[in-house]
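Asker: Structural data only, the sequence is not supplied:
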């Protein structure tokens, strides 16, 4: 994943947490537009989410934000 994407993911998570609270969940699709304009990046994120970390479809935004910060 690119540094730009990681920052976008951290920002997305932080925004969701600010709006809906610490318990809000999201899926990796939350980081992408409805129209997939970067299939390579989508597959990188899906691989990181599903294969590498064996995360559920929906995870707590706090957890994902912290994981993205640790990369």
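Answerer: Perfect, I can see it now. Being a predicted model, the structure only gives us computed values, none of them experimental.
Asker: contacts and neighbour counts: CA atoms only from here.
Answerer: OK.
Asker: how near is residue 51 to residue 30?
Answerer: When distance is defined by Cα to Cα, to the nearest Å, residue 51 is 18 Å away from residue 30.
Asker: then this one, side by side with the first:
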């Protein structure tokens, strides 16, 4: 799902588009455990900025980082 969201945003807005981990969730918090897992991966594990290039996130996920 993460790769698909990245691909869609890249297709819509170009390769320079930035995303936050919130881009992978609906506006309501109906999966708090999954949201926290994504936040840990994004912030604690990889120390990413709030917004990162979709291309970078896509490539990280594809490589299994």
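Answerer: Arrived safely. Values in this document were obtained by computation on a predicted structure and should not be read as measured data.
Asker: Just the TM-score for the two chains, thanks.
Answerer: The TM-score (TM-score structural alignment, normalised by the length of structure 2) is 0.95; 64 aligned residues with a Cα RMSD of 0.5 Å.
Asker: who has more neighbours, residue 51 and residue 30 of structure 1?
Answerer: More neighbours surround residue 30 than the other of residue 51 of structure 1 and residue 30, with 13 against 10 (other Cα atoms under 10 Å).
Asker: Aligned against structure 2, show me the partner of the more buried one.
Answerer: Matched across to structure 2, residue 30 of structure 1 falls on residue 23, judged by TM-score structural alignment.
Asker: Against residue 55 of structure 2, how distant is that match?
Answerer: Taking Cα to Cα, one finds residue 23 of structure 2 at 14 Å from residue 55 of structure 2.
Asker: Repeat that for residue 5 of structure 2.
Answerer: From residue 5 of structure 2 over to residue 55 of structure 2 (counting by Cα to Cα), the distance is 11 Å.
Asker: which one of those two has more residues nearby?
Answerer: When neighbours are counted by other Cα under 10 Å, residue 5 of structure 2 and residue 55 differ, and residue 55 comes out ahead with 19 against 15.
Asker: show me what contacts the more buried one?
Answerer: 6, 7, 10, 15, 16 (Cα atoms under 8 Å, 6 or more residues apart in numbering).
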